[in-house]
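Trainee: Model the structure of this input:
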Amino acid sequence: MSPLSITRTLPPDATAAALRADVTEGLSRTPKHLPPKWFYDARGSELFDEITTLPEYYPTRAEREILRATADRIAAATGARTLIELGSGSSDKTRHLLRALTGLQTYLPVDVSESALRAAGEALLTEHPGLTVHALVADFQRGLTLPKTPGPRLLAFLGGTIGNLLPAERAAFLDSVHALLSPGDALLLGTDLVKDEATLVAAYDDARGVTAAFNKNVLEVINRELGGDFDPADFDHVARWNAEREWIEMRLRARDDLTVKIPGVDLAVPFAAGEELRTEVSAKFREDGVRSELAASGLKLTEWWTDSAGRFALSLALRL
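Mentor: Take a look at the predicted model:
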């Protein structure tokens, strides 16, 4: 069996420093905001896994349906010898690609969690003993350098995660993808699609309240890591469709006037009754918009696949 190698490109204190910076910047301004990456501690990851099984939350099932139907076509179109996956997590959906990419030599998962990379990498090596797995502990938004690997290369960014980036961040991300790839390499991109408001809001505000618990978990992260005294019961979960920007916003709304102390960043944060803290943006897309954004970064959309209900899309784009 090929060995699993893990390269850490983040300094040991990078995650803690980034949390301090994001909390200081996001909670010191009006309107208040936090980036969604802070949902995903161990408890948050468990809650998100539960969300993906809820009847209201269609994206995971829809993307998996597309991958099952198109993995062979993706393999034929790319001939990839290296698969790079950003935000790989458990690498669960990637298994469809790994089975189809018969000429694959190297799998390069990228994630901020070393424990998740190790667990997924060891499992994959058991399933694919001839595969080389070179995991990177890295934040793809903070500059990424890839090791030399055989081409052609296929970079996968799945789950609709690109929707969590604001438009300027998306443009910068796609520019960075172009810089990472060589001509003839490809990007496989998962995007959730614009649809009726009721379906979208329900996916982020389920009847069982799992998404509400997931949203409030960011407060628990701040309490644990920075000594905050947030009481999640002081906030209501809010999911709202912004029709103008075509994105879902998740927010936490203060029930009463209150002040939260966060000693780890020397902050006392006042909230007025009804004031909202934005914790996530999840943009939804249309094919023409995806094509345009890719083209602006030197990536040509060549394939567009949706699930049977037309809710979610996978697109394949070549680096020009």
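Trainee: going forward, measure contacts and count neighbours with C-alpha atoms only.
Mentor: Will do.
Trainee: Please, where are all the helices along the protein?
Mentor: With helices called from DSSP state H, the chain shows them at 14-27, 42-51, 59-78, 94-100, 114-127, 167-180, 197-203, 210-226, 287-296.
Trainee: Comparing those, which stretch has the densest surroundings?
Mentor: Neighbour counts (mean count of other Cα atoms under 10 Å) averaged over each of these peak at helix 210-226, with a mean of 20.
Trainee: now the angle from it to helix 14-27?
Mentor: Comparing the axes of helix 210-226 and helix 14-27 via axes from the mean of the first three to the mean of the last three Cα atoms, to 10 degrees yields an angle of 110 degrees.
Trainee: Next, the second sequence, to be compared with the first:
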Amino acid sequence: METEPLVPTRKDSFEAETKLFKDHAHSDNEAQVYDVRRQVIARSLVPCIVEGLKSEVKQSPPLLLWDDRGLSLFDAILESPQYYPARREWALLRKTIQDIARNIPNRNRVVELGAGNMKKTELLLHTLQGQQKRVEYLACDVDESALRRGISELRARFEGSSPYITIHGLLGTYEDCAAWLNLKSGGLPTSLIWLGNSMANFTPEQASKYVQSFLSSGSSMIIALDGCQDQREIAESYEGQCNREFILNGLSNANQILDDNVFAVNDWGFCGNWDPDLCMHESFYVAQKDLTVNVCGETYRFKSGETMRSIKSGKWPRAKVLEICNNAGGRVKELWMDENQSYGVYVVEKV
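Mentor: Coordinates of the predicted model:
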């Protein structure tokens, strides 16, 4: 089954679709990235920054973390020996990748949410190629330069040498991707890949709404989630120097978006907190002295030691994941756990 081709534009391309499964090879490696944003992401973050400063519990939009430099800093976290989630997920994926790939049908659209450095993507696509499945792979991310770079590298490895894999990018947020899929699924089977415990950057209620939105488009989902409850391991993974640099870069990105040095980065520190009752780790900016922040004509004051939340990372046991999927109108069709019975990969489909 085919749909009309996406028209690559910088704006107003939300209505477009992709022509899939063409037997063709590209003679160049220029990344094809299609813009599915309903509004420019940087511009949309300004009211989110203001809203977070006004909230009772001050917080900043997590999307501030994922500019090009932030992605590079996060790659350093992934490679650090202290960061157990990457090691456990990679070991589990390598062990189960054949079974995971068998849950992706032939002649299928594969959309990866928050694709990042695409190391895991390459493993999956090699496996699908080995199973002789024709797939259109679409990486969805919010940073255009990193997305284009990753797509170019993947196309250099696969297209022209593989008759099975075609590769493109989708520039947009999770919400943009869900809206595009719901509007333009066209009955085409789609498998959504959501790895890296990224779904747990939201509350369980928010995560359930995302799953419901994606499943309503007719997609199935393959989700990787961390359920570790060891406070020491979590602190070592989320509260080191690499994490500090990654989190504080969010303030630098906020300054760039606001076109003003609103947050003097040297006036802010970093801390983390593990809440075992919520199975949630949170990262915070910490005011190092009394501060005044001026944004869009409004003034916000921070006492020395006052915090502003940056990002959450849930650590959901298997039972919690099943509950989240059930609340979304989905069911876990198949799952694999690591040797610690903490890190899991879940195949989810609509009931």
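Trainee: picking that back up, can you tell which of the helices of structure 1 is closest to Ser315 of structure 1?
Mentor: helix 287-296 (8.6 Å; Cα to Cα).
Trainee: so the closest one matches what in structure 2?
Mentor: Mapping helix 287-296 of structure 1 onto structure 2 (TM-score structural alignment) gives residues 318-327.
Trainee: For that stretch, give me the average deviation versus structure 1.
Mentor: Aligned to structure 1 and superposed, stretch 318-327 of structure 2 gives a mean residue distance of 1.2 Å (mean Cα distance after the TM-score superposition for structure 1).
Trainee: Columns distance to Phe140 of structure 1 on top of the helices of structure 1, output as a markdown table?
Mentor: Below are those laid out as a markdown table (distance: least, Cα to Cα, whole Å):
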| stretch | distance to Phe140 of structure 1 |
| --- | --- |
| helix 14-27 | 13 |
| helix 42-51 | 19 |
| helix 59-78 | 21 |
| helix 94-100 | 18 |
| helix 114-127 | 14 |
| helix 167-180 | 8 |
| helix 197-203 | 26 |
| helix 210-226 | 21 |
| helix 287-296 | 18 |
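Trainee: right, and these - which one's nearest Leu320 of structure 1?
Mentor: Closest among the helices of structure 1, once you apply Cα to Cα, is helix 167-180, at 8.3 Å.
Trainee: mind checking how far the counterpart of Asn215 of structure 1 in structure 2 is from Glu306 of structure 2?
Mentor: In structure 2, Asn215 of structure 1 lines up with Ile247, judged by TM-score structural alignment. As defined by Cα to Cα, to the nearest Å, Ile247 of structure 2 lies at a distance of 16 Å from Glu306 of structure 2.
Trainee: Could you do Ser55 of structure 2 as well?
Mentor: Distance from Ser55 of structure 2 to Glu306 of structure 2, by Cα to Cα: 14 Å.
Trainee: out of the two, which sits in the more crowded spot?
Mentor: Glu306 (17 against 10; other Cα atoms under 10 Å).
Trainee: Give the equivalent position in structure 1 for the more buried one.
Mentor: In structure 1, Glu306 of structure 2 lands on Glu275 (TM-score structural alignment).
Trainee: quick one: stretch 145-158 of structure 2 aligns where in structure 1?
Mentor: With TM-score structural alignment as the criterion, stretch 145-158 of structure 2 aligns to 115-128.
Trainee: residue range for stretch 56-70 of structure 1 in structure 2?
Mentor: Using TM-score structural alignment, stretch 56-70 of structure 1 pairs with 82-96 in structure 2.
Trainee: How far away from the center of its chain is that stretch?
Mentor: 17 Å (Cα atoms, centre = their mean, to the nearest Å).
Trainee: Ok, stretch 268-276 of structure 1 next?
Mentor: Relative to its chain's centre, stretch 268-276 of structure 1 lies at 28 Å (Cα atoms, centre = their mean).
Trainee: Can you tell me what sits against that stretch?
Mentor: Residues from elsewhere that reach stretch 268-276 of structure 1 (Cα atoms under 8 Å, 6 or more residues apart in numbering): 27-28, 31-32, 251-262.
Trainee: From the centroid of structure 2, which residue is nearest?
Mentor: Centroid-nearest residue in structure 2: Gly114, 3.0 Å away (criterion: Cα atoms, centre = their mean).
Trainee: how near is the closest residue to that residue other than its chain neighbours to Lys119 of structure 2?
Mentor: Leaving out its chain neighbours, the residue that sits closest to Gly114 of structure 2 by Cα to Cα, 6 or more residues apart in numbering is Asp141, at 4.9 Å. Counting by Cα to Cα, the gap from Asp141 of structure 2 to Lys119 of structure 2 is 15 Å.
Trainee: more crowded one of these two?
Mentor: Using other Cα under 10 Å as the criterion, Asp141 of structure 2 and Lys119 rank with Asp141 on top: 22 against 12.
Trainee: contacting residues for Met221 of structure 2?
Mentor: Ser191, Leu192, Ile193, Trp194, Leu215, Tyr346, Val347, Val348, Glu349.
Trainee: scratch that, Tyr58 of structure 1
Mentor: Thr52, Ala203, Arg311.
Trainee: Test my guess that Ala283 of structure 1 contacts Gly163.
Mentor: Yes - with contact defined as Cα atoms under 8 Å, Ala283 of structure 1 counts as touching Gly163 (4.2 Å).
Trainee: Now the common contact residues for those two.
Mentor: Residues touching both Ala283 of structure 1 and Gly163 by Cα under 8 Å, 6+ apart: Asp192, Trp247.
Trainee: okay, those two: which has more neighbours?
Mentor: Ala283 (24 against 21).
Trainee: rewinding a little: can you list the contacts of Met221 of structure 2 in CSV and add distance to Leu251 of structure 2?
Mentor: Converted to CSV, the contacts of Met221 of structure 2 look like this (distance: Cα to Cα, whole Å):
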residue, distance to Leu251 of structure 2
Ser191, 34
Leu192, 31
Ile193, 29
Trp194, 26
Leu215, 34
Tyr346, 34
Val347, 36
Val348, 36
Glu349, 38
